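Chemist: sequence unavailable; structure follows:
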């Protein structure tokens, strides 16, 4: 019993530290979703001995759960300012949720390498845009037709659920490529985070439920510490410390120029891509 208590204590302490690191980086780079949380949780769970087969989906499922309260709070604030494109959000609602459900089903059967590959591709594209992108990079001055919008929503839902993000990176890219203001893109993305995180977290509980029985010795996967691929300990402990640490990152961010922040975040994403690529190869 003593060993079990020590293991639980170490797991809880690790989650608090992970939350602090996530909040610091989120405040520094102006993101609050899985782009930061997933790699931090990945390294934490790996250090705690979670098997490689379930390491990435556990990180992603926990990240999606963590995004839920922050997405709701962010969306309400943006909505109050009138910055959300509600018509686009309504057009995306059904296809995005359908994409998230499809992604959750894929997560139940997909090999570990698939999650890393999706993260590498999407984060890599974002990094290239941050490092080399220009304001002139756009596809058109107006959004495409409804069918194209819904198809993009479906793809955003699938990819976001396989990355553990709230969809902000993908929807921001989509909207800015079609000449929408970045503030409107960010505001609308906050609503997208709700559409993705809630069904996504539930989907990862479903996807990971039978896997916990295959690893009875891994405490981080077992109830009541986890439900499927969602670490409840991570959910309850990462959020408070990330909220406390975020202002420190924000303060640091304000000491840097916009371009320096873009370069720093771009380099951060490339390093994460490289880390996952190496783990796939070796």
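Modeler: Looks like it arrived, so ask away. A quick note: this is a predicted structure, and the numbers were derived from the prediction, not measured.
Chemist: make it CA atoms for all contacts and neighbour counts henceforth
Modeler: OK.
Chemist: beyond the lengthiest helix in the chain, next helix or strand please.
Modeler: Longest helix of the chain, by residue count under DSSP state H: helix 182-212. Using DSSP states H and E, the helix or strand that follows helix 182-212 in sequence is strand 226-227.
Chemist: name the helices or strands packed onto that following strand?
Modeler: Of the remaining helices and strands, those touching strand 226-227 by 3 or more Cα pairs under 8 Å, 6 or more residues apart in numbering; DSSP states H and E are helix 182-212.
Chemist: helix/strand/coil for residue 144?
Modeler: Recorded secondary structure, residue 144: coil (DSSP: H, G, I helix; E, B strand; the rest coil).
Chemist: can you mark which positions in stretch 180-197 are buried?
Modeler: Applying a neighbour-count criterion of 16 or more other Cα atoms under 10 Å, one finds 180, 184-197 buried in stretch 180-197.
Chemist: what residues does the nearest residue to residue 54 once chain neighbours are set aside make contact with?
Modeler: Of all residues not flanking residue 54 in the chain, residue 112 sits nearest, at 7.0 Å (Cα to Cα, 6 or more residues apart in numbering). Listed by Cα atoms under 8 Å, 6 or more residues apart in numbering, the contact partners of residue 112 are 52-57.
Chemist: okay, now the one to match up with it:
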């Protein structure tokens, strides 16, 4: 099933997603998974691989790449003072709990469920980012700590199930609360590391011993694809960071929303065809 030509095709798709995902990771704080997951999903679908495993491998592999991409992106934003360390410390523990829940669910439920979660969440976030108007407030709003904890669990669970770094959920939420869009992007980039490490480990464990996986797979994480993506995504994340700090805030919000809407439409189309 996986001949040399097939592996080369997968490598080419992975390389392209690594470049685009890296730029968007730095630009939008999304970890790159919002590009990598659908790209790997579509590429693996062409190999004749069991559709029940395709989404799990795409999500698990994406989470593994996010560990490194978020480090590169997060460091770039940190150097520009765009990470709220207090918020990161407040939110990280509850996000970690959410990742553990979402990672286990993502490794056990069907691929159709994962695709549906991905498409619906991306569409809701895209509409919010595109349609919301008004400037960022001077003083960010906030919640009580229990509410922050609950939001963190939800954000972590959704991110782990979607195979993304958290920016898809965290950036619009922080921006809605009045955080500067660049600081929202920078903090979300750092959150990607909190999501990627446990998420990838869980997908490795839940997929261990599964039959029909691509060559060089460790559970639901494909090491071959990850090795192609990581050097490119980490390098191009720095390009994204520079762009994030050089374009207008409104343009950054619109870029985020339009991209998510296109991604959601693509996934709904795939879901309808299953």
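Modeler: Received, thanks. Keep in mind that what you see is a predicted model, and the values were worked out from it rather than measured.
Chemist: just give the TM-score of the two.
Modeler: Here the TM-score for the pair of chains, by TM-score structural alignment, normalised by the length of structure 2, is 0.83; 271 aligned residues with a Cα RMSD of 3.2 Å.
Chemist: hang on, the earlier thing: show me which of the buried residues of stretch 180-197 of structure 1 is closest to residue 37 of structure 1.
Modeler: The shortest gap between residue 37 of structure 1 and any of the buried residues of stretch 180-197 of structure 1 belongs to residue 197, at 13.3 Å (Cα to Cα).
Chemist: list the residues that contact that closest one.
Modeler: Counted by Cα under 8 Å, 6+ apart, residue 197 of structure 1 has contacts 64-65, 67-68, 161, 165-166.
Chemist: swap in residue 34 of structure 2?
Modeler: Counting by Cα under 8 Å, 6+ apart, residue 34 of structure 2 has contacts 21, 163-164, 168, 260, 263.
Chemist: let's have the residues you listed in JSON lines, adding secondary structure, neighbour count and distance to residue 272 of structure 2.
Modeler: Below are the contacts of residue 34 of structure 2 laid out as JSON lines (DSSP: H, G, I helix; E, B strand; the rest coil; neighbours: other Cα atoms under 10 Å; distance: Cα to Cα, whole Å):
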{"residue": "21", "secondary structure": "helix", "neighbour count": "32", "distance to residue 272 of structure 2": "25"}
{"residue": "163", "secondary structure": "coil", "neighbour count": "38", "distance to residue 272 of structure 2": "21"}
{"residue": "164", "secondary structure": "coil", "neighbour count": "31", "distance to residue 272 of structure 2": "22"}
{"residue": "168", "secondary structure": "helix", "neighbour count": "28", "distance to residue 272 of structure 2": "23"}
{"residue": "260", "secondary structure": "helix", "neighbour count": "25", "distance to residue 272 of structure 2": "18"}
{"residue": "263", "secondary structure": "helix", "neighbour count": "20", "distance to residue 272 of structure 2": "14"}
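Chemist: next secondary structure element downstream of the helix or strand encompassing residue 7 of structure 1?
Modeler: Counting by DSSP H and E, the element that carries residue 7 of structure 1 is helix 2-29. Counting by DSSP H and E, the element after helix 2-29 of structure 1 in chain order, helix or strand, is helix 34-47.
Chemist: gap between that next one and the chain center?
Modeler: Helix 34-47 of structure 1 sits 10 Å away from the centroid of its parent chain (Cα atoms, centre = their mean, to the nearest Å).
Chemist: now the angle from that helix to helix 2-29?
Modeler: Helix 34-47 of structure 1 and helix 2-29 are oriented at 150 degrees to each other (axes from the mean of the first three to the mean of the last three Cα atoms, to 10 degrees).
Chemist: how close does the helix or strand just after helix 34-47 of structure 1 sit to structure 2?
Modeler: Using DSSP H and E, the helix or strand that follows helix 34-47 of structure 1 towards the C-terminus is helix 52-80. Comparison of helix 52-80 of structure 1 with structure 2 after fitting gives an average deviation of 1.5 Å (mean Cα distance after the TM-score superposition for structure 1).
Chemist: same thing with stretch 190-207 of structure 1?
Modeler: Stretch 190-207 of structure 1 differs from its equivalent in structure 2 by a mean of 0.9 Å after superposition (mean Cα distance after the TM-score superposition for structure 1).
Chemist: state the span of structure 2 onto which that stretch is aligned.
Modeler: The aligned range for stretch 190-207 of structure 1 in structure 2 is 189-206, by TM-score structural alignment.
Chemist: can you pick the most crowded of the contacts of residue 197 of structure 1?
Modeler: Of all the contacts of residue 197 of structure 1, the highest neighbour tally under other Cα atoms under 10 Å goes to residue 161, namely 35 neighbours.
Chemist: that one and residue 198 of structure 1, how far apart?
Modeler: 10 Å (Cα to Cα, to the nearest Å).
Chemist: shared neighbours of those two, anything?
Modeler: residue 64.
Chemist: got a quick PyMOL command for the buried subset of the contacts of residue 112 of structure 1?
Modeler: In PyMOL syntax, the buried subset of the contacts of residue 112 of structure 1 is picked out as below (16+ other Cα under 10 Å):
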select buried, resi 54+55+56+57
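Chemist: residue 101 of structure 2 -> structure 1?
Modeler: By TM-score structural alignment, residue 101 of structure 2 lines up with residue 102.
Chemist: for residue 27 of structure 1, see how far away that match is.
Modeler: 31 Å.
Chemist: cool, residue 270 of structure 1 as well?
Modeler: From residue 270 of structure 1 to residue 27 of structure 1 the distance is 19 Å (Cα to Cα).
Chemist: ok, the two, which is more surrounded?
Modeler: Using other Cα under 10 Å, the more surrounded residue of residue 270 of structure 1 and residue 27 is residue 27, with 22 against 19.
Chemist: any idea how many residues pack against residue 152 of structure 2?
Modeler: With other Cα under 10 Å as criterion, residue 152 of structure 2 counts 25.
Chemist: give the contact list for it.
Modeler: Contact partners of residue 152 of structure 2, counting by Cα under 8 Å, 6+ apart, are 91-96, 98.
Chemist: which of those tops the neighbour count?
Modeler: residue 95 (29 neighbours).
Chemist: which strand or helix spans it?
Modeler: helix 85-108.
Chemist: tilt between the helix or strand that that helix is followed by and helix 33-45?
Modeler: Using DSSP H and E, the next helix or strand after helix 85-108 of structure 2 towards the C-terminus is helix 111-131. Helix 111-131 of structure 2 and helix 33-45 are oriented at 140 degrees to each other (the same axes, to 10 degrees).
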